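Asks: Here is my input, please return the structure:
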Amino acid sequence: MKIAQVAPLWESVPPKLYGGTERVVSYITEELVRQGHEVTLFASGDSHTTADLRPACPHALRLLSGPVNRDAPLILMQEQALGAEAEEFDIIHSHLDFLSFPMSRRCATPVLTTLHGRLDLPELVPIFREYAEMPVVSISDSQRLPLPDANWQGTVYHGLPDLYEFHPNPGSYLAYLGRICPEKRPDHAIEIAKRVGIPLRIAAKVDPVDRDYFETTIEPLLDHPLIEYLGEITDAEKCDFLGEAAAVLCTYDWPEPFGIVLIEALACGTPVLAYRRGSIPEIIEDGVTGFICDNLNDMVAKIDRLPLIQRRRCRESFETRFTVKRMVEDYLAIYERMAAVLARPRRFLNGRSRRSRLSRMNPTGLAIPQAGTA
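Replies: Prediction:
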């Protein structure tokens, strides 16, 4: 197939440091190329890929300094991918969430959008009501609960290439990886480490929007002999950081859409302790690959049960459920189904007829006949 992948421009593909969505886009793109598909990647110019890279800006936007209009390259990229160059592709896979919906509605080529973020915010309801025909994919079943009437084409769990080595022996510290922000509750991870007397190593970035939270709430907690703050780390550093930990703490206090850190830990053989939020029960098998906890006290108590977790079972869960090959096979099934249903001679595809056909797709992706239609 001829497939376009449209990535956010906030980070490069793959990201140099933290960046979950752009990392997943890279994994999908490289595996599609490996399987012999003709793939074009719309992303920032400092991305690295075996696909045909069509850059919308020279560098990823997050680390730019000075006066920069970050919306301009995003608009230009959508005009290229979903407008001028759309007819080159059998299907376009957007990772821009609802930002690409206006152009997708008017695009003659089928457009599938993976929703990577939380969907429980009230301002999203009118957006998804207006663009109810847009075919979308969730990254967990729990993610879609706030928007049950969206045009869901399936749930596709994230997957990883075999980047992480299995570490059979548990280390002597707890690990926290990701972002420093209120909804991730790094303060809980710190408190747990202090209560159980086990060192905690924190490898996490601080976005500008969370700088005040870091400085006022988290930074004062770092001055403790058990706590070590490393800042952001690279992909190359993550394998040992996760693999040499006794466990990874995911103290997320929000409806986590997926949590790629969880499967990175499983790939290393490291069990995960996480709160019962969002997708967590779909990813972690309680008592098998980690423990699902109801609150801070519960997580403290579960630390003593870590020796019951077999690290080989964690790795096996990754190999069975969360590989990049499985992820791409799931996406290809949706691509092929959509291309078969939506493909028509371009001259007959105006915006109104396309919207009508899209709105008649049920969650399996099959067109639902209406009276008077062929």
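Asks: Please make it C-alpha for all contacts and neighbour counts, starting now.
Replies: OK.
Asks: so Val300 touches Ile192, yeah?
Replies: Yes - Val300 lies in contact with Ile192 (C-alpha atoms under 8 Å); the separation is 5.8 Å.
Asks: Tell me which of those two has more neighbours.
Replies: Ile192 (23 against 19; other C-alpha atoms under 10 Å).
Asks: To which secondary structure element is that one assigned?
Replies: helix 186-196 (DSSP states H and E).
Asks: Pull out the buried residues from that helix.
Replies: 186-194 (16 or more other C-alpha atoms under 10 Å).
Asks: Specify the next element, helix or strand, located C-terminal of it.
Replies: Per DSSP H and E, the helix or strand that comes after helix 186-196 is strand 200-205.
Asks: For that following strand, name the packing helices and strands.
Replies: Under the contact criterion of 3 or more C-alpha pairs under 8 Å, 6 or more residues apart in numbering; DSSP states H and E, strand 200-205 touches strand 174-179, helix 186-196, strand 227-229.
Asks: Now do the helix or strand following the shortest one and strand 174-179, the angle between them.
Replies: Under the assignment DSSP H and E, the closest C-terminal helix or strand after strand 227-229 is helix 235-243. Interaxial angle of helix 235-243 relative to strand 174-179 (axes from the mean of the first three to the mean of the last three C-alpha atoms, to 10 degrees): 140 degrees.
Asks: Following up with a second sequence; could you model it the same way so I can compare the two?
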Amino acid sequence: MIGKKEKWEEKLSLARQIKNTCFFFSDNIQSLKDFLHSQKNHIVLIDHADSPIDSSKLSEMLILDYPESLNIVLLPSEEYLFDILNSLEEGMIYSYLYAKSLPIEFKLLIKNAIKKFCDLVITQELVYKVKVSHQNTQDELKKQHKNFDLILNEKNRYFHFIVHEIKGRLTSILGFIEMLQKQDLEESERKDFMELAFFNSNEILRMIYSILELARSNELTMEIKKRPFSIRKLFYKMEKTFSILARQKNISLHFLSPETDDMTGDPEKIEMAFSNIISNAVKYTEKGEVTVGLEKDEDGILFFVKDTGRGISNEEIHAIFNPYIRGKYTKEFSGTGIGLACSKSIVESHKGRIWVESMGKEKGSTFFIRIPQNYA
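Replies: Coordinates of the predicted model:
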């Protein structure tokens, strides 16, 4: 049995609901229009003097059935009907009723109005998500396009540099050949010109092979022709080749005796990977020395090249094996940056790892290549 106090509290609560959700308009059309523009989810009731249902009771019924879904607008007469119909077409309201309608009509119209409102909200949400997704896609495409342009510009710049590098070396070779044709050359001079022509020819070949291997590795898995070969013979060949450039630059080049002679892998590609590292070290060392060695342990072989050259900054170490990156301390020297990227690709095709350590600018660098036991 509900007491008087409980009934009173229930009526008070309902009165608050009516106050918060019902709006009575009896003043002017403009205030109604402003209200409809500022609110959402309306059910508009047009009251009549001959209505069989009292407006307040009708409001109570609607609020009890739909407590969170409606803003009820009570209008005194049909003079507002034209504005209500316009608002309905513009999507500001979702239904309107006459207070003299039957209760079942109220419920049906209200349900339809609520469904229309919910459908509109869902549609608006979907449209918003599509717009956001479209915008994100556009932003991502712009970002990728910008990155593509940067990479393309870098590639164009470096391929122009490669052409210039090859052209310069070919010009040098032609100059050496022209000098060799002179009859009055001393034997030591003749030998020097022959060595320099030989070295520059090898450098051009190495550069071309590096570019081709790098291009292949980007498109396909690099083909490895695995077989046993002699490390000592490879060291002897590389020492003979790079000692020419070392003498020309007046730096010391030391090849330490490798701890093992036997290695399994692709000898031509291993030679290219090692030679690119040595060439880089000799090229970027202005004075001092370059040391080349190879150690063997239970994990495989560890090839290293240590130099007293320009060194590498911390920020450059992470990008040095990118084919289109050259350090800011090395740009005054010839070179393309292709060689290190090619070495990385070859080493990884042998299931190995390549890295560099440096204490910083003017403190030299040490490059390492580790190839695991199943290849060594």
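Asks: Need the TM-score from the superposition.
Replies: Here the TM-score for the pair of chains, by TM-score structural alignment, normalised by the length of the first structure, is 0.19; 126 aligned residues with a C-alpha RMSD of 7.4 Å.
Asks: just to revisit the earlier point, quick one: the helix holding Ile192 of the first structure to strand 200-205, angle?
Replies: Using the same axes, to 10 degrees: helix 186-196 of the first structure against strand 200-205 is 170 degrees.
Asks: by contact count, what packs against helix 186-196 of the first structure?
Replies: Using 3+ C-alpha pairs under 8 Å, 6+ apart as the contact test, the elements touching helix 186-196 of the first structure are strand 174-179, strand 200-205, helix 296-303.
Asks: repeat that for 10 Å
Replies: The contact analysis (3 or more C-alpha pairs under 10 Å, 6 or more residues apart in numbering; DSSP states H and E) places helix 186-196 of the first structure against strand 174-179, strand 200-205, strand 227-229, strand 247-250, helix 296-303.
Asks: just so I know, which of those lies nearest Ala4 of the first structure?
Replies: Closest approach to Ala4 of the first structure among these (C-alpha to C-alpha): strand 174-179, 28.3 Å.
Asks: buried residues in that closest one?
Replies: Residues of strand 174-179 of the first structure classed as buried: 174-179 (neighbour count, 16+ other C-alpha under 10 Å).
Asks: Show me what it is packed against.
Replies: helix 186-196, strand 200-205, strand 227-229, helix 235-243, strand 247-250, helix 260-268.
Asks: now these in CSV, with distance to Gln153 of the first structure?
Replies: Putting these into CSV (distance: least, C-alpha to C-alpha, whole Å) gives the following:
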stretch, distance to Gln153 of the first structure
helix 186-196, 34
strand 200-205, 33
strand 227-229, 41
helix 235-243, 31
strand 247-250, 29
helix 260-268, 21
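Asks: Out of the ones you listed, which gets nearest to Leu358 of the first structure?
Replies: The nearest among those, by C-alpha to C-alpha, is helix 260-268 at 30.4 Å.
Asks: what packs against the next helix-or-strand element following the closest one?
Replies: Sequence order places strand 272-275 as the next helix or strand after helix 260-268 of the first structure, per DSSP H and E. Here strand 272-275 of the first structure touches strand 247-250, helix 260-268, helix 280-283, strand 290-293, helix 296-303, going by 3+ C-alpha pairs under 10 Å, 6+ apart.
Asks: how near is Ala267 of the first structure to Glu228 of the first structure?
Replies: Noted for Ala267 of the first structure: a distance of 24 Å to Glu228 of the first structure, by C-alpha to C-alpha, to the nearest Å.
Asks: the more surrounded of the two?
Replies: A count of neighbours by other C-alpha under 10 Å puts Ala267 above the other of Ala267 of the first structure and Glu228, at 31 against 16.
Asks: Isn't that one up against Lys238?
Replies: No - Ala267 of the first structure lies out of contact with Lys238 (C-alpha atoms under 10 Å); the separation is 11.2 Å.
Asks: elements contacting whatever helix or strand Leu12 of the second structure lives in?
Replies: Using DSSP H and E, Leu12 of the second structure maps to helix 4-21. Counting contacts by 3+ C-alpha pairs under 10 Å, 6+ apart, helix 4-21 of the second structure packs against helix 55-65, strand 71-75.
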